[in-house]
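Q: Here is my input; please provide its structure:
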Amino acid sequence: MLIELDATDARILATLQKRGRISNAELSETVNLSASACHRRVQRLEEAGVILGYVALLDPKRLERSTVVFVEITLSGQTDEVLDAFEREVRLIPDVLECHLMAGTADYLLKVVAADTEDFARIHRKKLARLPGVAQMHSSFSLRTVRHTTALPV
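A: Purely as a prediction, here's the structure:
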């Protein structure tokens, strides 16, 4: 369902993306609304599916998952059965943070986290190489993250 957003909705969303644990009282002050009006707007945004949920962002270094690898995967075919089987199995790998169906040279692009190159080798051998329908894989290691955000422009 599409929902029309005004400038106040945009301010609410921008604030919540940066400070997800902000209280309704603080949020209402930040966006210059009464607490009840602010609460109703947030509730409307949640019910409309604009706000999908609230999360804690974790530091990958402190959890020994600081190696980021982008894996391009080409499948052996493009039938619904091949695509469905691949997607069903890739969802079960917790080291895969993102999986995108692509247009271009690869069928899928995965963002994988690992402790180090040895850990990625294990993930590759035990999990990625066993995914159904995989014909080719090309891995690229991130040397440094230049920009990372979870905030969508509103």
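
Q: contacts, neighbours, all on C-alpha from now
A: Noted.

Q: At the geometric centre of this protein, which residue sits there?
A: Geometric centre of the chain, nearest residue: Glu98, 5.7 Å, by CA atoms, centre = their mean.

Q: Count the neighbours of Phe44 for me.
A: I think there's a mix-up here, since residue 44 is Arg and not Phe. Arg44 is flanked by 15 other residues according to other CA atoms under 10 Å.

Q: where do the strands sit along this structure?
A: Using DSSP state E, the strands found in the chain span residues 67-75, 96-101, 108-114, 134-141.

Q: sorry, back to before: if I read this right, the residue nearest to the centre of the chain contacts Lys111, doesn't it?
A: Yes: using CA atoms under 8 Å as the test, Glu98 is close enough to Lys111 to be in contact (5.0 Å).

Q: Proceed likewise with the subsequent sequence, for comparison:
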Amino acid sequence: MPKPPDRIDRRILQALVADGRLTNNELAERVGLSASPCWQRVRRLERDGFIQGYTAVLDQSLLGATETVIIEVTLERHDDEILEVFGRAMAEMPEVLEVYLTTGEYDYFVKVAVNGTAGYEAFLRTKLYKVPGIRHSRSSFALRCLKRTHSIVPDEE
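A: As a prediction, this is how the structure comes out:
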């Protein structure tokens, strides 16, 4: 089991969450280390799984997916086969940004990016409603994103 990140590790993680394109020298300067120890810490954080990868954040509206829709999905049953089929189907749909198994009234929270209401209707008809085992879904269109982040670095306890 990896050791918990210390104060400097947390500063490294916070800096990388804010800007994953920092060079090692820039990162080292921001967190108050020299380049070599900073590089070693980043490699350890990657190896231990604290850093799972790096990605570009795209403007989906400029790419033609102008709407974000939140879909709450209820399944007919909760056996392993239905859960597996649903999970595999969600992973294969490029419009699907995030999927969460949840507690409460609905089984899943699904976030999709589509091109307007026509794009959403096409997504429902040709993809989502073709997935076996869905009993009910409810959708909400996002009007505006007030905050978007992909990770947090919790305070030390």
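
Q: Got a TM-score for the pair?
A: Here the TM-score for the pair of chains, by TM-score structural alignment, normalised by the length of structure 1, is 0.96; 154 aligned residues with a CA RMSD of 1.1 Å.

Q: just to revisit the earlier point, for Leu152 of structure 1, find the nearest of the strands of structure 1.
A: Using CA to CA as the measure, strand 96-101 is the one of the strands of structure 1 that comes nearest Leu152 of structure 1, at 16.3 Å.

Q: burial of Glu47 of structure 1, as a residue count?
A: Using other CA under 10 Å, Glu47 of structure 1 has 12 other residues around it.

Q: can you give me the helices in structure 2?
A: Along structure 2, the segments classed as helices by DSSP state H run 7-18, 24-31, 35-47, 80-92, 116-126.

Q: Look up the average distance of the fourth one to its aligned counterpart in structure 1.
A: This means helix 80-92 of structure 2. Comparing helix 80-92 of structure 2 with its match in structure 1 after superposition yields a mean distance of 1.1 Å (mean CA distance after the TM-score superposition for structure 1).

Q: Tell me who's in contact with the residue of structure 1 positioned farthest from its centre.
A: Residue farthest from the centre of structure 1, counting by CA atoms, centre = their mean, is Ser34 at 32.5 Å. Ser34 of structure 1 sits next to Ser28 when contact means CA atoms under 8 Å, 6 or more residues apart in numbering.

Q: Now check structure 2 for the residue matching it.
A: For Ser34 of structure 1, the equivalent position in structure 2 is taken to be Ser34, counting by TM-score structural alignment.

Q: now its match: how far from Asn25 of structure 2?
A: Computed as CA to CA, to the nearest Å, the Ser34 of structure 2 to Asn25 of structure 2 distance reads 8 Å.

Q: Repeat that for Ile70 of structure 2.
A: 40 Å.

Q: out of the two, which sits in the more crowded spot?
A: In terms of neighbours (other CA under 10 Å), Ile70 is the more surrounded of Ile70 of structure 2 and Asn25; the figures are 19 against 14.

Q: any idea how far the more buried one is from Glu26 of structure 2?
A: Ile70 of structure 2 sits 37 Å away from Glu26 of structure 2, going by CA to CA.

Q: now do Leu62 of structure 2
A: Note on Leu62 of structure 2: its distance to Glu26 of structure 2, by CA to CA, is 30 Å.

Q: of those two, who's got more company?
A: With neighbours defined as other CA under 10 Å, Leu62 of structure 2 and Glu26 compare such that Glu26 has more, 14 against 8.

Q: In contact with Ser140 of structure 2, which residues?
A: Listed by CA under 8 Å, 6+ apart, the contact set of Ser140 of structure 2 reads Val69, Ile70, Ile71.
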